[in-house]
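**Student:** coordinates only, sequence not included:
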């Protein structure tokens, strides 16, 4: 397990995450359907480059990855948003861009105000699922949460993920929709230890 991603590993992590999220309702909503696979890979590369690499990437080569933002670092500043915009427009398509940006902004407003680690993405390759890899990918940061008494937060649009995250102490704190025409989304919180 590695808590970083080198330049040489970047493309492999992107490909792995694109395989893991090929049927994900959020990414299906976000990406323009034409050339979906290309847009999904670009989305994962942009997420990794602009959001995760300033934070923490735990990955098991060929198996899976967890992309985290440490407390206080999940929100992008104006300069970071501007750097992300060309990728975001390519992912969504220009005509869908305003609605997709509005959906992202809506979800960001629902983040807990307390300091927390933010799990941006947890992806395990389809042929590796059900083998305990999620535990291996989540354990290092959840141990930091416990040590430093921080909460952990995530969103998922996949209802099948809810039992998995509950096993690690996350509970649903809100159910919403990304947008009126978007998928349902569950916001989950793992409280800090008492």
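**Tutor:** Cool, got the structure. Small disclaimer: the values here were computed from a predicted structure and weren't measured.
**Student:** From here on, just use CA atoms for contacts and neighbour counts.
**Tutor:** Noted.
**Student:** What lies in contact with the helix or strand containing residue 142?
**Tutor:** Residue 142 belongs to helix 133-148 when elements are defined using DSSP states H and E. Contact partners of helix 133-148, identified using CA atoms under 8 Å, 6 or more residues apart in numbering, comprise 1, 58-60, 63-66, 116-117, 122, 124, 150-152, 192-193.
**Student:** Just those: which are in strands?
**Tutor:** 58-60, 64-66, 116-117, 122, 124, 151-152 (DSSP state E).
**Student:** Could you dump those residues into a markdown table with neighbour count added?
**Tutor:** A markdown table is the format used below for those (neighbours: other CA atoms under 10 Å):
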| residue | neighbour count |
| --- | --- |
| 58 | 23 |
| 59 | 25 |
| 60 | 17 |
| 64 | 25 |
| 65 | 30 |
| 66 | 24 |
| 116 | 25 |
| 117 | 26 |
| 122 | 21 |
| 124 | 27 |
| 151 | 22 |
| 152 | 27 |
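**Student:** all strands of the protein, in order?
**Tutor:** Across the chain, reading from the start of the chain, the strands by DSSP E fall at 56-60, 64-69, 116-124, 151-156, 171-177, 184-190.
**Student:** winner for burial among those strands?
**Tutor:** Relative to the other members of the strands of the chain, strand 64-69 carries the highest mean neighbour count by mean count of other CA atoms under 10 Å, namely a mean of 26.
**Student:** put this beside the first:
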């Protein structure tokens, strides 16, 4: 039985493990780091430091086993200098030579991000796609927020999922160095 709930601070490690599994074949993650190995470290940096706003992570469980997760930033969220330093150092350890491409990616995201305040969906993933886990995670969070939401989809096959929840593509980003394409999406 699928259960979706807010992730506790103790759940953040499980969140990072699920996301590392979910994104193992993701075009952007593999562009950043062609060989898997630093994925878990990268997603730990996101879950524990960079997208770690209290009460803004969700965890999907199937019979008590983590199978999906989402990391959200509330409107106006920013991390402390200490959190940023810890997160960036953990990213550097995980990504190694891919860190340079990570900077390129973050700059592209920053240029594409719309003006104004919105909920930001940083990551959404399921360890086994196609079972409705992503939909359940989106339903839970979107039902409880007010105002617009924004995300970047790193995989074209996920765009229809977001569209079903009211997101619309606002821009297509082609990454350099034979990088993949991303789609920025806004839900008004």
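**Tutor:** Structure received. Because the structure is predicted, anything quoted here is derived from the model rather than measured.
**Student:** Now the TM-score, please.
**Tutor:** Here the TM-score of the superposed chains, computed with TM-score structural alignment, normalised by the length of structure 2 as the reference length, equals 0.85; 180 aligned residues with a CA RMSD of 2.0 Å.
**Student:** Adding distance to residue 139 of structure 1, write the strands of structure 1 out as TSV.
**Tutor:** Formatted as TSV, the strands of structure 1 follow (distance: least, CA to CA, whole Å):
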stretch	distance to residue 139 of structure 1
strand 56-60	10
strand 64-69	10
strand 116-124	12
strand 151-156	12
strand 171-177	17
strand 184-190	13
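**Student:** For residue 106 of structure 1, find the nearest of the ones you listed.
**Tutor:** Shortest separation from residue 106 of structure 1 across the strands of structure 1 is recorded for strand 171-177, at 9.2 Å, computed as CA to CA.
**Student:** in structure 2, what residues pair with the closest one?
**Tutor:** Correspondence between strand 171-177 of structure 1 and structure 2 is established over residues 168-174, with TM-score structural alignment as the criterion.
**Student:** what's the mean deviation for that stretch versus structure 1?
**Tutor:** When structure 1 is superposed, stretch 168-174 of structure 2 averages 0.7 Å from its matched positions, counting by mean CA distance after the TM-score superposition for structure 1.
**Student:** One more: stretch 133-140 of structure 2?
**Tutor:** Stretch 133-140 of structure 2 sits 1.7 Å off on average (mean CA distance after the TM-score superposition for structure 1).
**Student:** Go through the strands of structure 1 and name the closest to residue 94 of structure 1.
**Tutor:** Scanning the strands of structure 1 with CA to CA as the criterion, the closest one proves to be strand 171-177, at 21.9 Å.
**Student:** by contact count, what packs against that closest one?
**Tutor:** Based on contacts counted as 3 or more CA pairs under 8 Å, 6 or more residues apart in numbering; DSSP states H and E, the elements that strand 171-177 of structure 1 packs against are strand 184-190.
**Student:** elements contacting the strand it packs on?
**Tutor:** Counting contacts by 3+ CA pairs under 8 Å, 6+ apart, strand 184-190 of structure 1 is packed against strand 151-156, strand 171-177.
**Student:** Let me have those strands in CSV, extended by distance to residue 96 of structure 1.
**Tutor:** As requested, these are exported to CSV (distance: least, CA to CA, whole Å):
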stretch, distance to residue 96 of structure 1
strand 151-156, 21
strand 171-177, 17
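**Student:** between those, which one is nearest to residue 105 of structure 1?
**Tutor:** Ranking these by their distance to residue 105 of structure 1 (criterion: CA to CA) puts strand 171-177 first, at 12.2 Å.
**Student:** got the contact list for the residue nearest the centre of structure 2?
**Tutor:** Among the residues of structure 2, residue 123 comes closest to the average C-alpha position under CA atoms, centre = their mean, at 1.3 Å. Counting by CA under 8 Å, 6+ apart, residue 123 of structure 2 makes contact with 19, 69-72.
**Student:** All set, thanks.
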